[in-house]
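Participant: quick one, structure for this:
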Amino acid sequence: MKIAITSASGQLGAAIVKTLIQEIGKENVIAIARTPANAEHLGVEVRKGDYNNRQEFNEALKGIDKLLLVSGMDEPQKRIQQHRNVIDAAKQNGVQKLVYTSIVGDENNNAFSPVVQSNQQTEMDVRNSGLDYVIGRNGIYIEPDLEYIDTYVKEGGITNCAADGKCTYTSREELAQAYVQLLLTDELNGEILNLVGEGITQAQLTDYINRVYGLNLKFTSISVEEYKNERQAALGEFLGTIIAGIYEGIRIGANDVKSDFEKAAGRVHISPLEMIARFHKNQS
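Facilitator: Prediction:
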């Protein structure tokens, strides 16, 4: 059985490839990347596949039994056709099963909603493909917050517009474990699963970071408008709006959802404190 992972040069794709190798051996894992050289370190066969190029995916998916489609990072409207290129090539090549990495979030009420809408359109395209499928909806990764710690220290704390909304954080390592199980077992075919951990507030997140890193950061919540302006000034209009939308989503409860992680992975999701401790250990 040959299993292919798209966007294998990205952080989530690479984590899934590494976890899958441990289960079925590297000879059965195919990495697909827009720039193959960026995935060669994974030690498996790498095939070229750009989401914009249907023909490349027609070639990349030859002889593939199961496929994991990692959601693209382009603008929301562009992603829909990009993902369709992969789905159509999978159908043409007789791929038996497609697993898609979607996202948790509110589809209407904040600046992150266009991203959620585009993912949900792909969910519909996957469901209508005629292939066996499973859809995972990823929670927000905890890693970017932890990669930002030097900035938090410099600024003396964490500031955003999430107020006391809860966020069910996950990590790429945890997601890799869940997606490998969804690829290998067929009991959950046809389901949509929230791949998230325990819901915590930004104040709790700050407390956990302080405990693991020995810091004394404070959490400050500001208005959505103020945070959006600040992020746009720092990151540019497109990315700044998206980031502000993510935290606005947390504020309104869009990221406090029921977890299906144990159902998917066969074990409970590790705690936020444990995720932070593992990240810290891996960095040091």
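Participant: contacts, neighbours, all on C-alpha from now
Facilitator: Fine.
Participant: for the helix or strand harbouring residue 30, packing partners?
Facilitator: For residue 30, the host element (DSSP states H and E) is strand 29-33. The contact analysis (3 or more Cα pairs under 8 Å, 6 or more residues apart in numbering; DSSP states H and E) places strand 29-33 against strand 3-5, helix 11-24, strand 45-48.
Participant: now that strand: how far from the chain's centre is it?
Facilitator: Per Cα atoms, centre = their mean, to the nearest Å, the displacement of strand 29-33 from the mean C-alpha position of its chain is 17 Å.
Participant: I'd like the structure of this one too, to check against the first:
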Amino acid sequence: MILITGATGHIGAAVIQQLLTKLPASQIAALVRDEAKATHLQAQGVSLRVGDYRDPAALDRAMQGVEKVLLVSGGGEADGLQLHQNVVDAARRAGVRCLAYTGRALHDRHTLTNELMKRHFLTEDYIQASGLDYVLFRNILYMDTLPQFVGPKVLETGIHLPAGEGRVSFALRREMGEAIANVLAEGDCANRIYTFTNSDAYSFHDVAAALTELSGREVRYTDIEPAAFVAGMQARGLPEFVVNLTLGFMTDIKNGQESAVTSELAEALGRQPVSLKEGLRELMGL
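Facilitator: Below is the predicted model of the structure:
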């Protein structure tokens, strides 16, 4: 039995749908906070386990009969690291054979600007110290974030971000979910680390060029100063947390944190990942 946490979220749902093509539904369980939001999974034969990362007793119940757990990283809660640790502790108490985790493919944990990203590495440290067999999936920044980064009026205004000439090997979230499921289904849990990226790294100049080609309208990327970027976000009424988080992403991109390129996603998929141009076509309906 494989338990997928965060099962109604984007990455968890993608993992489960691919697992269903590889394994009988009776071998798949989903940890959900709201059973009503997972009736479609139950209808497919997936076992529902109700609970959340803040409830150790519910986690203990969810782990019963489970051999392998995928811990899908949580959001930006202040106690997010503790929540991850709660899942690891429950897996250890239940005698789970293998714990997998969705982390991040970043160049150097010690020079990150985005404080939230450091939590991924601290979670990995905790897993590695737990004594459990593990597999760590270090995912590159989702290509799915690009519509939010460039904004809904990008074809009229162009791209204005403080990312310099930084490059990112953006890959689609659904393809990373598919690759994670393939690895889990094959049973690999030999304390392995996978770094999932696209086959190329792209700058925001490349994003602008792809949007130009897809839309037939000239789109340009302008590298702006961080202060101007922050002022623009604040003028839109965005919360301080969102402003700081987004600026952290941009600064880390500028500093090369997201530029890794490996073949491991392609190998796990059995094909080349979707390119930037084709991904933008899909994400932005162009």
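Participant: rewinding a little: give me whichever of the helices and strands packed on strand 29-33 of structure 1 is most buried.
Facilitator: strand 3-5 (a mean of 24; mean count of other Cα atoms under 10 Å).
Participant: show me what that strand is packed against.
Facilitator: For strand 3-5 of structure 1, the helices and strands in contact under the criterion 3+ Cα pairs under 8 Å, 6+ apart are helix 11-24, strand 29-33, strand 66-70.
Participant: that strand against structure 2, how far on average?
Facilitator: Compared with structure 2 after fitting, strand 3-5 of structure 1 has a mean deviation of 0.9 Å; criterion: mean Cα distance after the TM-score superposition for structure 1.
Participant: contact partners of that strand?
Facilitator: Residues outside strand 3-5 of structure 1 that contact it (Cα atoms under 8 Å, 6 or more residues apart in numbering) are 13, 16-17, 28-32, 61, 64-70.
Participant: coming back round to it: JSON lines please, covering the helices and strands packed on strand 3-5 of structure 1 and showing distance to residue 195 of structure 1.
Facilitator: Converted to JSON lines, those look like this (distance: least, Cα to Cα, whole Å):
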{"stretch": "helix 11-24", "distance to residue 195 of structure 1": "13"}
{"stretch": "strand 29-33", "distance to residue 195 of structure 1": "22"}
{"stretch": "strand 66-70", "distance to residue 195 of structure 1": "14"}
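Participant: figure out which of those is closest to residue 266 of structure 1.
Facilitator: Closest to residue 266 of structure 1 of the helices and strands packed on strand 3-5 of structure 1 is helix 11-24 (Cα to Cα; 14.5 Å).
Participant: the closest one vs structure 2, mean deviation?
Facilitator: Relative to structure 2, helix 11-24 of structure 1 is 0.9 Å off (mean Cα distance after the TM-score superposition for structure 1).
Participant: that helix vs strand 29-33, what angle?
Facilitator: With axes from the mean of the first three to the mean of the last three Cα atoms, to 10 degrees defining the directions, helix 11-24 of structure 1 sits at 170 degrees from strand 29-33.
Participant: packing partners of helix 11-24 of structure 1?
Facilitator: Contacts defined by 3+ Cα pairs under 8 Å, 6+ apart place helix 11-24 of structure 1 against strand 3-5, strand 29-33, helix 172-184.
Participant: need these in a markdown table with distance to residue 224 of structure 1, can you?
Facilitator: Below are the helices and strands packed on helix 11-24 of structure 1 laid out as a markdown table (distance: least, Cα to Cα, whole Å):
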| stretch | distance to residue 224 of structure 1 |
| --- | --- |
| strand 3-5 | 37 |
| strand 29-33 | 37 |
| helix 172-184 | 27 |
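Participant: before we move on, the earlier item: and the strand holding residue 30 of structure 1 against structure 2, how far off on average?
Facilitator: Strand 29-33 of structure 1 sits 1.2 Å off on average (mean Cα distance after the TM-score superposition for structure 1).
Participant: okay, angle between that strand and strand 66-70 too, please.
Facilitator: Using the same axes, to 10 degrees: strand 29-33 of structure 1 against strand 66-70 is 30 degrees.
Participant: structure 2: matching residues for strand 29-33 of structure 1?
Facilitator: Across structure 2, the stretch matching strand 29-33 of structure 1 (TM-score structural alignment) is residues 28-32.
Participant: can you pull out the helices in the stretch 151-286 of structure 2?
Facilitator: Using DSSP state H, counting those that start in this stretch, the helices of the stretch 151-286 of structure 2 run over residues 154-157, 173-186, 204-215, 226-235, 240-254, 264-269, 276-284.
Participant: that should have said the stretch 1-150 of structure 1, apologies.
Facilitator: Under the criterion DSSP H, counting those that start in this stretch, helices of the stretch 1-150 of structure 1 are mapped to 11-24, 54-60, 76-92, 113-127, 143-147, 149-155.
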